[in-house]
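>>> Show me how the following folds:
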Amino acid sequence: MFNDIGALELLTLVVLAVLVFGPEKLPKVIQDVTRTIRKIREFSDSAKEDIRSELGPQFKDFEFEDLNPKTFVRKQLMDGNDELGLKEIRESFDLRKEMAEVTDAVNGRESASSTGTAAAAAASTAATAAGGAAEPDLLKKPAQPAKDERPPFDADAT
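The predicted model follows:
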């Protein structure tokens, strides 16, 4: 519970307790706090046992820590039992490869693994050669205007 309290913080708490309660009352206060904490733990344990007994024998392995969403997700997704096949999905998804393909498509380069993009480009070229109206390539950057030339005015954008 107090895993991150260092020696200096503990010493500060002791000095503060001596100043607030005094050296005569401090042992009684420590006993009262200890007794209260023990009673709270006993109450909590008995409540957990009551809930487990009411749930029935199929929930005998139920842990209340699993009700914490982070713990539940970590236990379900990161455990060795992989009923949903999530491990295969995690291993098959290569983010670097996907990002490289997107970057290549945006920059107009053709990557070796993007055969779908190459087929679409070939179909577009064939449609242009056949005399059909080709769709503009939205992934290519438009030509940059000269340095002294103003960009076109868009009345809707202002």
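
>>> Could you use CA atoms for every contact and neighbour count after this?
Fine.

>>> ok, so what distance separates Ala119 from Thr125?
Using CA to CA, to the nearest Å, one obtains 10 Å as the distance from Ala119 to Thr125.

>>> Skipping adjacent residues, who's closest to Val29 in space?
In space, and not counting its chain neighbours, Val29 is closest to Phe21: 8.0 Å by CA to CA, 6 or more residues apart in numbering.

>>> surely Ala17 meets Leu26?
Yes - Ala17 is within contact range of Leu26, at 7.3 Å (criterion: CA atoms under 8 Å).

>>> pull the longest helix from this structure.
helix 7-55 (DSSP state H).

>>> Alongside the first, I'd like the structure of this one:
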Amino acid sequence: MFDVGVGEMAMLAVLALVIFGDKLPQVAGQAGRMLRQFRQMANNAKADLQEGLGPEFKDFDINDLNPKTFVRKHLLEDDDTPLNSKGGVFDDELSYAKAPDDRLDHGERPPFDVEAT
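Take a look at the predicted model:
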């Protein structure tokens, strides 16, 4: 957790006891209430955003705005692409485009896409 070891965690607990003393349970309770309030505020803001976007974005998730999640969802999870028997993607120019794990034989030409240049 945050790259904190057991010894460091014990030292933080002792330090908290020294600083707050007998008021530590009250401080921990206040911190818990503040955390719940922050979570509730974030959930309310998310609900307001989804409501404001309208019914077209009812399945919108705020995590979709993360670039890694966006790329994984829209580029790497392509379920509509037909695959051939070797696991490669069908192509108009070639009868079979190489799958990423296939290696070219010595002297074999790589696939060429005329629209990419």
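
>>> circling back to that earlier point, could you tell me how far the longest helix of structure 1 lies from the centre of the chain?
35 Å (CA atoms, centre = their mean, to the nearest Å).

>>> Could you do stretch 52-67 of structure 1 as well?
28 Å.

>>> matching residues in structure 2 for that stretch?
Mapped onto structure 2 using TM-score structural alignment, stretch 52-67 of structure 1 spans residues 50-65.

>>> Quick check: closest non-adjacent residue to the most centrally placed residue in structure 2.
Centroid-nearest residue in structure 2: Thr69, 4.3 Å away (criterion: CA atoms, centre = their mean). Leaving aside its sequence neighbours, Thr69 of structure 2 sits nearest to Asn63 (CA to CA, 6+ apart; 6.9 Å).

>>> What's the local residue count around that neighbour?
The local packing of Asn63 of structure 2 (other CA atoms under 10 Å) involves 10 other residues.

>>> SS state for it?
helix (DSSP: H, G, I helix; E, B strand; the rest coil).

>>> And stretch 43-51 of structure 1 against structure 2, how far off on average?
Here stretch 43-51 of structure 1, set against structure 2 after superposition, deviates by a mean of 0.6 Å using mean CA distance after the TM-score superposition for structure 1.

>>> list the contacts for the residue lying farthest from the centre of structure 2?
Within structure 2, Asp22 marks the point farthest from the mean C-alpha position, 41.3 Å out by CA atoms, centre = their mean. By CA atoms under 8 Å, 6 or more residues apart in numbering, the contact list for Asp22 of structure 2 is empty.

>>> and Val29 of structure 1, what pairs with it in structure 2?
The pairwise alignment with structure 2 assigns Val29 of structure 1 to Val27, based on TM-score structural alignment.
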